[in-house]
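A.B. asks: Sequence first, then the predicted structure:
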Amino acid sequence: MSNKKVPLRQCIGCHEMKSKRDMIRVIKTAEGEICLDGTGRKNGRGAYICPDMECLTQAVKSRGLERSLKTAIPESIFDALKEEMSRIDKK
């Protein structure tokens, strides 16, 4: 049996390479809408972040999400990320 290659992505907060499935994807669609992509299959420019509050804090501080998506990020997206991370922590 051959081993499948695991897709890795870099976190915009801590800059570590981790499995794509273990991260949260934020996308900018062609219409310019910013949203969370739970499936990982929506069309658009994507940025990945670890489900960790420290990574989110670092990404906000360094403006990593804004640089990755090449646009200003509304506060509602950061609130949605915090809510998603708190939901993941409860599991």
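C.D. replies: Received the coordinates, thanks.
A.B. asks: going forward, measure contacts and count neighbours with C-alpha atoms only.
C.D. replies: Fine.
A.B. asks: Packing partners of the helix or strand harbouring Arg87?
C.D. replies: Assigned by DSSP states H and E, Arg87 falls within helix 75-90. With contacts taken as 3 or more Cα pairs under 8 Å, 6 or more residues apart in numbering; DSSP states H and E, helix 75-90 sits against strand 34-37, helix 53-62.
A.B. asks: got another, please set it beside the one above:
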Amino acid sequence: MKPKRELVRVVKSPEGEISLDLTGRKPGRGAYVCPDAGCLKTARKKRSFERTFSCQIPDEVYDRMEEEIAAHE
């Protein structure tokens, strides 16, 4: 558990696109993950975002999120 300000938001847009929301202002359903590649890998392994958003998430989306988190660190 961390304060919300220390986390990065993952959002599913109304169009169904899943992406990182580094500003916290994109519209859509959101879930939070710590800004660490290890946390994202754990969420990927446990399929946490797939359960939260009730959809399959392609590997390309996870790869893009990992790149964005690495650039954000």
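C.D. replies: Yep, that arrived. Source: prediction; values computed, not measured.
A.B. asks: where does the TM-score land?
C.D. replies: Laid over one another, the chains give 0.84 as their TM-score (TM-score structural alignment, normalised by the length of structure 2), with 73 aligned residues with a Cα RMSD of 1.4 Å.
A.B. asks: For the helices and strands packed on helix 75-90 of structure 1, please prepare JSON lines with the additional fields mean neighbour count and distance to Lys70 of structure 1.
C.D. replies: Shown next, in JSON lines, are the helices and strands packed on helix 75-90 of structure 1 (neighbours: other Cα atoms under 10 Å; distance: least, Cα to Cα, whole Å):
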{"stretch": "strand 34-37", "mean neighbour count": "19", "distance to Lys70 of structure 1": "11"}
{"stretch": "helix 53-62", "mean neighbour count": "16", "distance to Lys70 of structure 1": "14"}
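A.B. asks: Out of the ones you listed, which gets nearest to Ala80 of structure 1?
C.D. replies: Among those, strand 34-37 comes nearest to Ala80 of structure 1, with 7.9 Å by Cα to Cα.
A.B. asks: which residue numbers in structure 2 go with the closest one?
C.D. replies: On the basis of TM-score structural alignment, strand 34-37 of structure 1 is assigned to residues 18-21 in structure 2.
A.B. asks: same deal with stretch 73-87 of structure 1?
C.D. replies: Counting by TM-score structural alignment, stretch 73-87 of structure 1 lines up with residues 57-71 of structure 2.
A.B. asks: mind listing what's buried in that stretch?
C.D. replies: 62, 65-66, 68-69 (16 or more other Cα atoms under 10 Å).
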